[in-house]
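1. need a 3D model of the following:
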Amino acid sequence: MRTFRPIITIGFILLVLLIPISGHAESAKTYEVSTGVLNVRSEPSLNANTLGILTKGNQVQVFQEQYGWVQTYYQGKEAWIAKHHLIPLDESQVSQVKQATVLSIETITITADGVNIRSGPGEEYPVIGSASSGKTYELIHTEGSWHKVSLKGGKTGWVASKLTNKNAVNNSGNSEKPKVNAKTLSPTKQSGSLSDRHIVLDPGHGGRDPGAIGLGGIYEKSLTPPIANRVADRLRNAGANVTITREGDYYVSLEQRAAISNSHDTDAFISLHFNAYPILSAQGISTFYYSRPGQQLAKSVQASLYSNVTLYNRGIKREDYHVLRNTAAPAILIELGFITNPHDLNIIQTVDYEQQVAEAITSGLIDYFK
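-> This is a model prediction of the structure:
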């Protein structure tokens, strides 16, 4: 029986030419980016360093292909892009301006030893780690005088900006406004496109409830919070108010999850999960709903997921899940891939995938509310 278990602050947006080496120019082909966010990497591998980000509609010249990756040039150096997110163009479709807008990934550097990394933006939050002087982190978001940074394993943490090379407090002592998240920008983003919308995100399982158990003994409960945080960042950047039903590894009952949503003037409830099945070949993304408003929300979000991510599209289906049945707002439950499938699991555990899912859900919500 199948088991169903219930993104970099913009400091600067740089126009960076993807400059080909002159000896290769005649053999270059032009492609257009078809996905919301596409990483430019140093090597043809998901594990390679990210050099920059392309967005949907950008055009790029490529010179060779290797194992599903195409090679271009970034700041005069060799770089690689996943080919399945590119559409080949003929000469009539190629833009007159041979350049693409690349969003640089902003980082911060720790400037003191023994700096505490906390679970939230304040000294009252628990310490979850520490960092020494010179350590560099990817910057996700700035809130007041605290920076949210990306940690290993898809986790996030907060560090005081005064202990980094980018202090969020200006000379007058007033905090600057939070910066916009570069990884959450896309051609579909409009300022305030989800303004006044309240979205509840529900990372499935937690605490004594591990959820599905995947290959290598990985727990579903450990995968849902990081992706929920990434989605939350993207939604907030689009103007939405976001509530997350759990922020750590602790148990929250199904009744409590629904009650959290019902206690707010919620516009949409989204429960995030990963799937499992005894047969390894089972794969893909599916979205479940219970009510008719949930059905429309499921259609919009699933269609956006299909357009933004590479996993198999399993479609939408009506199910009598507790959190869907007992939530007053339009509600959906998304199974974001099978952690018992090697292909799905390999993709699921990447920052790229988190970014793509965040973009897809945000775009799906924008379409739904239109």
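2. all contacts plus neighbour counts: C-alpha atoms, from now on.
-> Fine.
3. can you tell me the closest non-neighbouring residue to residue 293?
-> residue 330 (5.2 Å; Cα to Cα, 6 or more residues apart in numbering).
4. typo on my end, it should be residue 62
-> residue 72 (4.6 Å).
5. quick check: that neighbour touching residue 65?
-> No - with contact defined as Cα atoms under 8 Å, residue 72 does not count as touching residue 65 (9.7 Å).
6. did I read that right, residue 221 in a strand?
-> No - assigned with DSSP: H, G, I helix; E, B strand; the rest coil, residue 221 falls outside any strand and is helix.
7. and it, how far from residue 246?
-> 11 Å (Cα to Cα, to the nearest Å).
8. got any residues that touch both of those two?
-> By the contact definition Cα atoms under 8 Å, 6 or more residues apart in numbering, residue 221 and residue 246 are jointly contacted by residue 203.
9. which one's more surrounded, those two?
-> Set residue 221 next to residue 246 and count neighbours by other Cα atoms under 10 Å: residue 221 wins out with 25 against 18.
10. any idea how far the more buried one lies from residue 259?
-> 20 Å.
11. now swap in residue 115 and tell me
-> Taken as Cα to Cα, the span from residue 115 to residue 259 is 37 Å.
12. ok so, going back, for the one helix or strand the residue nearest to residue 62 maps to, packing partners?
-> Here residue 72 is covered by strand 69-74, with elements defined by DSSP states H and E. Packing contacts for strand 69-74, counted by 3 or more Cα pairs under 8 Å, 6 or more residues apart in numbering; DSSP states H and E, involve strand 59-62, strand 64-66, strand 77-82.
13. as TSV, the ones you listed with mean neighbour count would be great.
-> Below are the helices and strands packed on strand 69-74 laid out as TSV (neighbours: other Cα atoms under 10 Å):
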stretch	mean neighbour count
strand 59-62	26
strand 64-66	13
strand 77-82	21
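14. please tabulate those strands in TSV, including the columns distance to residue 137.
-> Below are the helices and strands packed on strand 69-74 laid out as TSV (distance: least, Cα to Cα, whole Å):
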stretch	distance to residue 137
strand 59-62	28
strand 64-66	30
strand 77-82	22
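15. run this one through as well so I can compare:
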Amino acid sequence: MNVRRLPNTGAPKLGSINEKFTAVILRTSNNNWAEIQFSKTQKGWISLNTSSTVVTTKKPIQVSDPIDNVLAGYKIVLDAGHGGTDPGAIGKDLKGKKVTEAELTLASAKAIQKAIEDVGGTVSMTRSTTAALNSNKTKDLAARAASSAKVGANAFISIHYNSASSSAEGLEALYYQTSSKKFATVIQKNIMKAVNQKYPNVKDRGPKHQNVMVLRENTVFATLIELGFVSNAKELSRINTDTYRQTVAEGVVNGLIEYYKK
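-> Predicted coordinates for the structure are as follows:
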């Protein structure tokens, strides 16, 4: 039986177990999947729609080599938008706490980085600290776009958060080059699938064509994902959580796996 990162058959596979495997059931989903302690360090989901696997509340056993390196050989550039003296959009959550887009994008990039690396992919971060790439905005954006060719990447994903009215909501994926439309569409679809399983009714704003420098000047499949609105206090309170970031990361990984037909 396959153990997956999310409670659905399209999620990345972490490994497999046999009928002699025993594990602690941590929680169950409404579609009859169970989250189990797969190893000392990993949790995963198995379907309960079968009798081939015995799952109990006994002490979990160690599973050797649980990770399926499905994205091995693929290098992805993750671009955490803004940084340095550019905070990006700024909003306040339901508790009145001020949150900047720059801090959100960096936290999200790190979560996505881990999720990709967990399934064997290689990640190059345009920034892994609070600093920008250049104090000059045009040069900063140019450096981000150029990073794909510099590191020999297969794809580029820029991470951002939106701002508009206090009622604006939802997620979208932008693309510029026609060749990147399918890539953006697949990434958006899988992010929304993961997010809606955890947070029903989050609005899907779909993939959109837009003239953005980091996409226009890129040399590989490229998308800019807008993961929610900081101007919406309710949405900001949800998106500024580790659970949300990890859910998005699962969606990105699922999208990469689907796009590269792994």
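16. give me the TM-score for this pair.
-> Put the two chains on top of each other and the TM-score (TM-score structural alignment, normalised by the length of the second structure) is 0.74; 219 aligned residues with a Cα RMSD of 3.2 Å.
17. all helices for the stretch 101-250 of the first structure, in order.
-> In the stretch 101-250 of the first structure, the helices defined using DSSP state H, counting those that start in this stretch lie at 220-237.
18. just the strands in it please.
-> Under the criterion DSSP state E, counting those that start in this stretch, strands of the stretch 101-250 of the first structure are mapped to 107-109, 115-118, 127-131, 136-143, 146-150, 156-160, 198-203, 241-244.
19. what range does the first one cover in the second structure?
-> Per the alignment by TM-score structural alignment, strand 107-109 of the first structure matches no residues in the second structure.
20. ditto for the last one
-> Counterpart in the second structure of strand 241-244 of the first structure, with TM-score structural alignment as the criterion, is residues 122-125.
21. mean distance between the matching stretch and the first structure after superposition?
-> Stretch 122-125 of the second structure, aligned to the first structure and superposed, deviates on average by 0.6 Å (mean Cα distance after the TM-score superposition for the first structure).
22. neighbouring contacts of that stretch?
-> So stretch 122-125 of the second structure is contacted by 72-80, 109, 113, 116-117, 151 (Cα under 8 Å, 6+ apart).
23. closest to residue 231 of the second structure among these?
-> residue 80 (18.8 Å; Cα to Cα).
24. need the counterpart of the closest one in the first structure.
-> That one, residue 80 of the second structure, aligns with residue 203 by TM-score structural alignment.
25. and the residue nearest to residue 127 of the second structure when sequence neighbours are not counted, what does it touch?
-> Residue nearest to residue 127 of the second structure in three dimensions, not counting chain neighbours: residue 80, with 6.4 Å by Cα to Cα, 6+ apart. The contact partners of residue 80 of the second structure, by Cα under 8 Å, 6+ apart, come to 102, 105, 106, 108, 109, 125, 126, 127, 128, 158, 159, 160.
26. and the first one, what's its match in the first structure?
-> If I follow you right, that is residue 102 of the second structure. Aligned by TM-score structural alignment, residue 102 of the second structure pairs with residue 221 of the first structure.
27. ok, now how distant is its match from residue 313 of the first structure?
-> Residue 221 of the first structure is 23 Å from residue 313 of the first structure, by Cα to Cα.
28. just the element for residue 161 of the second structure, please.
-> Per DSSP H and E, residue 161 of the second structure falls inside strand 155-162.
29. run the angle between that strand and strand 75-80 for me.
-> For strand 155-162 of the second structure against strand 75-80, the angle by axes from the mean of the first three to the mean of the last three Cα atoms, to 10 degrees is 20 degrees.
30. what does strand 155-162 of the second structure correspond to over in the first structure?
-> The aligned range for strand 155-162 of the second structure in the first structure is 268-275, by TM-score structural alignment.
31. how big is the offset of that stretch relative to the second structure?
-> Relative to the second structure, stretch 268-275 of the first structure is 0.4 Å off (mean Cα distance after the TM-score superposition for the first structure).
32. quick one: buried residues of stretch 195-205 of the second structure?
-> Going by neighbour count (16 or more other Cα atoms under 10 Å), the buried part of stretch 195-205 of the second structure is 195, 197, 202, 204.
33. which other residues reach it?
-> 169, 170, 171, 172, 192, 244, 247, 248, 251.
34. measure the nearest residue to the second one once chain neighbours are set aside to residue 106 of the second structure for me?
-> On the basis of Cα to Cα, 6+ apart, the spatially nearest residue to residue 170 of the second structure that is not a chain neighbour turns out to be residue 203, at 4.3 Å. From residue 203 of the second structure across to residue 106 of the second structure, the span is 23 Å (Cα to Cα).
35. go on, residue 44 of the second structure?
-> 25 Å.
36. skipping its backbone neighbours, what lies nearest residue 71 of the first structure in space?
-> In space, and not counting its chain neighbours, residue 71 of the first structure is closest to residue 80: 4.5 Å by Cα to Cα, 6+ apart.
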